[in-house]
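S.K.: 3D, please:
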Amino acid sequence: MSQIENNPAAVQKDSAEFTPTSFKVIGKREDMPVLKEIGQKIDESKRLKEEGNQFFKQKDYKKALSCYNKAILYVIGLVGENDEHYQYGNASSKLSNQQDAIVKELKSSIYLNISQIDLFNKNYTKCVERATKSLDIKQTAKGYYRRAIAYMELNDFQRSQQDFEKSLQLDSALEKDIQQKIQLLKQKEKQEDKKSQAFYSKMFN
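M.R.: Alright, predicted model coming up:
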């Protein structure tokens, strides 16, 4: 398991901002080899994910994100039998059950990694988006934890506490850290309540 996946509480500040629409700045789809075989696409996605993990360990988050984004592009159009679009696919996009499980794990892991870097960037709305994509595929303590942090920073205290609790249900080893985060959450909520009261009191004085 990579460093980025294995540390839900890690938070750093030094990283280049990344969004799907800014991908052309750090990498281009046309620069990617065109692969027709499903197995080749999956293997290349895996390779790029691991390359991204290495860049992450070196704290080169811009290159890591470029690798993760390319990795997603190789598998984003692949569909399993349970996908609503399966009937519209062709031989180069339809997955066997085994391949479907591998691709889902890849997507979940990559979105989870990107959500951590979103936290580094203080890109909290994007973190919620990416963590949710990961959780839609596979529920993990790390996914809920990272989304909870993002919700807390966005002052969505109810959703934040719910996600912290779900994270704890999935990984009891996080109990001490999550209890501390919930205390911080309650403090932030009180502070925001005071700010709101002060704001409205000025309006009606």
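S.K.: Please count neighbours and contacts with C-alpha atoms only from this point.
M.R.: Fine.
S.K.: Return the distance of the lengthiest helix in the chain from the chain's centre.
M.R.: Taking DSSP state H as the criterion, the chain has its longest helix at helix 175-203. What separates the centre of helix 175-203 from the centre of its chain is 26 Å, taken as CA atoms, centre = their mean, to the nearest Å.
S.K.: can you check stretch 155-174 too?
M.R.: 16 Å.
S.K.: residues of it that come out buried?
M.R.: Phe157, Ser160, Gln161, Asp163, Phe164, Glu165, Lys166, Ser167, Leu168, Leu174 (16 or more other CA atoms under 10 Å).
S.K.: My guess is the third one contacts Ala148. True?
M.R.: If I follow you right, that is Gln161. Yes - between Gln161 and Ala148 there is a contact under CA atoms under 8 Å: 6.8 Å.
S.K.: For this structure, which segments count as strands?
M.R.: For the chain, no strands are identified by DSSP state E.
S.K.: Helices of that one, residue ranges please.
M.R.: For the chain, helices defined by DSSP H occupy the ranges 3-6, 23-26, 38-57, 61-75, 97-120, 124-137, 141-153, 157-170, 175-203.
S.K.: which helices and strands sit right next to the fifth one?
M.R.: In terms of contacts (3 or more CA pairs under 8 Å, 6 or more residues apart in numbering; DSSP states H and E), helix 97-120 is packed against helix 3-6, helix 38-57, helix 61-75, helix 124-137, helix 141-153.
S.K.: most tightly surrounded among those?
M.R.: Of the helices and strands packed on helix 97-120, the one with the most neighbours on average (mean count of other CA atoms under 10 Å) is helix 141-153, at a mean of 26.
S.K.: quick one: contacts of it?
M.R.: By CA atoms under 8 Å, 6 or more residues apart in numbering, the residues outside helix 141-153 that reach it are 5, 7-9, 112, 115-116, 119, 124-125, 127-128, 131-132, 134-135, 157, 159-164, 166-171, 185.
S.K.: Let's see this one next, to set against the first:
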Amino acid sequence: MKKVIEFIESIWVAMASNPILNDTTVNKTEFAEKLKNEANEYFKKQDYEKAIQLYSEAIELNPNVAVYYGNRSIAYLKTECFGYALNDASRAIELDSGYVKGYYRRAAALMSLGKFKQALKDYETVTKARPNDKDAKAKYAECSKIVRKIAFEKAIAVDDCKKSIADSIDLENMVIEDEYSGPKLDNGKVTEDFMKELMELYKDQGKLHRKYAYKILLDVKQLFTSQPSLVDVTIGPKEKFTVCGDIHGQFFDLMNIFHLNGLPSTSNPYLFNGDFVDRGSFSVECIFTLFGFKLLYPEHFFMSRGNHESQTMNQMYGFEGEVKAKYSAQMAELFTEVYNWLPLAHCLNRRVLVMHGGLFTRDDVTLDEIKNIDRNRQPPEEGVMCELLWSDPQVQPGRAPSKRGVGVQFGPDVTRKFVDLNGLEYIIRSHEVKNEGYEIAHEGRCITVFSAPNYCDTMGNKGAFINLNGKDLKPQFTTYEAVPHPNVKPMAYANSLLSLLC
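M.R.: Predicted coordinates:
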């Protein structure tokens, strides 16, 4: 930031002392262009936050240039600020209806938000403007395929009598081939030895037999259905408890967490706070490891739903494609059913609330209301369940529209009112990349933890986890760098339309 300020000041000084550049309008126009070019360089270096800062400076000086908004839009896409990206792309189109990249950007933002019909219209505009553009045609065709698939699924769906995928699984007739040498369930149960063998199998890039994979999914679904939407967790005064944030399919970094902090056990309990899958290309390995530990230690291993434990996100960001590649489309559908039953939040010793996203558009939301949410569904686009999964904190007091286009941004006053109303000390949430892996905000009442280091192999951030003890629940942070992984790139199984986002 200091270098950016110095750069800006140096240009202003140079222009002020140059009699040729005495026209204020010319000065601002030229200066804005310099800022845009500087922002482009930061973008190439994948320093998207600095790029956004500089594009914003350029827009402030010259707010009528479509390219500035278009460039900032893709930088927002890279940082998952889909709402802001959508607004910028729309503004670019307003300024220049012939700016084709604006339609590309807006379509990508709409796709990221699951608004496929609207995205299709923008891709259609691009193909009309560039009839010989093969990339545009491919994107239009892919988006059209998704829209048709969704329409077909709605046409054949009968919600009241739709048969559960879980009920259609025939485990008895699944044959375990003689050549299978991986871990085996003990009388259908997960054991400590099974989990150790499973993790070693995954480190060697092996695959769990589908019969055992299905059995784990069926058993963990049954376990989750027995839990409320808000789970109360009791931590003894001398007990350690660990909270982890987003993992996003980064299996080898998950293994590093266990290396640093110890394997889960009855004396080493964990809570993983959503977004276990998507983006990273080892999501199957992550989720079966986590579900396995949930079955092994149901009272000492906890999992909250994230915004990526949903069908739309999984279709776009890789998990569905990965499950289909490693197992089957049927299993991908079963995962959707299981995710619908994941708890939405956990309350530690009735003093700390942990959820994936954040707080609410209303000031009167109580823990009892959260506990009674009917969660067995896909996340809605508004309301308490949506906000638990999607919201983010902001520095300013009050509330603002979400930078993601879903949920809300909430200020320190909102957090203070919520914890006071519910007798809490603070909240823990995840959902956002942080350079150090964590952030303490809102006068210590709002803590963010993110556990996927070098997110998407590009962000360069550290990962972190939180250790607490039951006596004072004072958070202690451990940070770590990313570890090497096999040469499979993030988003390897993602929808091709999102290739520009990672």
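S.K.: Tell me the counterpart of Cys67 of structure 1 in structure 2.
M.R.: Correspondence of Cys67 of structure 1 to structure 2, assessed by TM-score structural alignment: Leu54.
S.K.: Would you confirm that its match contacts Glu33?
M.R.: No - applying CA under 8 Å, one finds Leu54 of structure 2 not in contact with Glu33, separated by 10.3 Å.
S.K.: Scan structure 2 for its longest strand.
M.R.: Every strand in structure 2 considered (DSSP E), the longest is strand 463-469.
S.K.: continuing past that one, what's the next helix or strand?
M.R.: With elements assigned by DSSP states H and E, the helix or strand that comes after strand 463-469 of structure 2 is strand 476-480.
S.K.: residues in structure 1 matched by that following strand, start to end?
M.R.: The aligned range for strand 476-480 of structure 2 is empty, by TM-score structural alignment.
S.K.: so what secondary structure elements neighbour that strand?
M.R.: strand 463-469.
S.K.: rerun at 10 Å
M.R.: Applying 3 or more CA pairs under 10 Å, 6 or more residues apart in numbering; DSSP states H and E, we find strand 476-480 of structure 2 packed against strand 240-244, helix 251-261, strand 438-441, strand 463-469.
S.K.: Pull up the aligned stretch in structure 1 for the shortest one.
M.R.: For strand 438-441 of structure 2, there is no aligned range in structure 1, judged by TM-score structural alignment.
S.K.: Point out the other helices and strands that that strand packs with.
M.R.: strand 426-429, strand 446-449, strand 463-469, strand 476-480.
S.K.: What is the third one packed up against?
M.R.: Using 3+ CA pairs under 10 Å, 6+ apart, the elements in contact with strand 463-469 of structure 2 are strand 240-244, helix 251-261, strand 270-272, strand 438-441, strand 446-449, strand 476-480.
S.K.: rerun that using 8 Å as the cut-off
M.R.: strand 240-244, strand 438-441, strand 446-449, strand 476-480.
S.K.: Select, out of those, the one closest to Ala16 of structure 2.
M.R.: For Ala16 of structure 2, the closest of these is strand 438-441, at 39.9 Å, according to CA to CA.
S.K.: and the helices and strands packed on strand 476-480 of structure 2 as TSV, adding distance to Phe302 of structure 2 and mean neighbour count?
M.R.: As requested, these are exported to TSV (distance: least, CA to CA, whole Å; neighbours: other CA atoms under 10 Å):
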stretch	distance to Phe302 of structure 2	mean neighbour count
strand 240-244	9	22
helix 251-261	15	18
strand 438-441	20	18
strand 463-469	14	23
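S.K.: With distance to Ile370 of structure 2 added, can I get the ones you listed in JSON lines?
M.R.: Converted to JSON lines, those look like this (distance: least, CA to CA, whole Å):
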{"stretch": "strand 240-244", "distance to Ile370 of structure 2": "20"}
{"stretch": "helix 251-261", "distance to Ile370 of structure 2": "29"}
{"stretch": "strand 438-441", "distance to Ile370 of structure 2": "23"}
{"stretch": "strand 463-469", "distance to Ile370 of structure 2": "23"}
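S.K.: Would you tell me which of these gets closest to Tyr214 of structure 2?
M.R.: helix 251-261 (19.9 Å).
S.K.: Residue range in structure 1 corresponding to that closest one, please.
M.R.: Going by TM-score structural alignment: helix 251-261 of structure 2 matches no residues.
S.K.: just the angle between that helix and strand 240-244, please?
M.R.: Here the directions of helix 251-261 of structure 2 and strand 240-244 differ by 160 degrees (axes from the mean of the first three to the mean of the last three CA atoms, to 10 degrees).
S.K.: Check which helices and strands helix 251-261 of structure 2 sits against.
M.R.: Helices and strands touching helix 251-261 of structure 2, by 3+ CA pairs under 8 Å, 6+ apart, are helix 283-296.
S.K.: Out of the helices and strands packed on strand 463-469 of structure 2, which gets nearest to Phe293 of structure 2?
M.R.: strand 240-244 (14.1 Å).
S.K.: So which of the helices and strands packed on strand 476-480 of structure 2 is nearest Phe291 of structure 2?
M.R.: helix 251-261 (13.4 Å).
S.K.: residues of the longest helix of structure 1 that come out buried?
M.R.: Within helix 175-203 of structure 1, the residues scored as buried using 16+ other CA under 10 Å are Ile178, Lys181, Ile182, Leu185, Lys188, Glu189.
S.K.: With distance to Ser283 of structure 2 as added columns, please give the helices and strands packed on strand 463-469 of structure 2 in a markdown table.
M.R.: Shown next, in a markdown table, are these (distance: least, CA to CA, whole Å):
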| stretch | distance to Ser283 of structure 2 |
| --- | --- |
| strand 240-244 | 16 |
| strand 438-441 | 22 |
| strand 446-449 | 19 |
| strand 476-480 | 20 |
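S.K.: Show me the helices in the stretch 301-450 of structure 2, by range?
M.R.: 311-317, 319-326, 329-339, 367-371, 384-390, 412-421 (DSSP state H, counting those that start in this stretch).
S.K.: Relative to structure 1, which residues correspond to the third one?
M.R.: Equivalent residues of helix 329-339 of structure 2 are lacking entirely in structure 1, counting by TM-score structural alignment.
S.K.: Please apply the same query to the fourth one.
M.R.: Residues of structure 1 offer no counterpart to helix 367-371 of structure 2, counting by TM-score structural alignment.
S.K.: who does that helix touch, helix- and strand-wise?
M.R.: For helix 367-371 of structure 2, the elements it packs on are strand 230-233, judged by 3+ CA pairs under 8 Å, 6+ apart.
S.K.: helices or strands up against the strand it packs on?
M.R.: Using 3+ CA pairs under 8 Å, 6+ apart: strand 230-233 of structure 2 touches strand 345-348, helix 367-371.
S.K.: Quickly compare these and say which is most buried.
M.R.: Of these, strand 345-348 is the most buried (mean count of other CA under 10 Å), at a mean of 24.
S.K.: Fine by me, thanks again.
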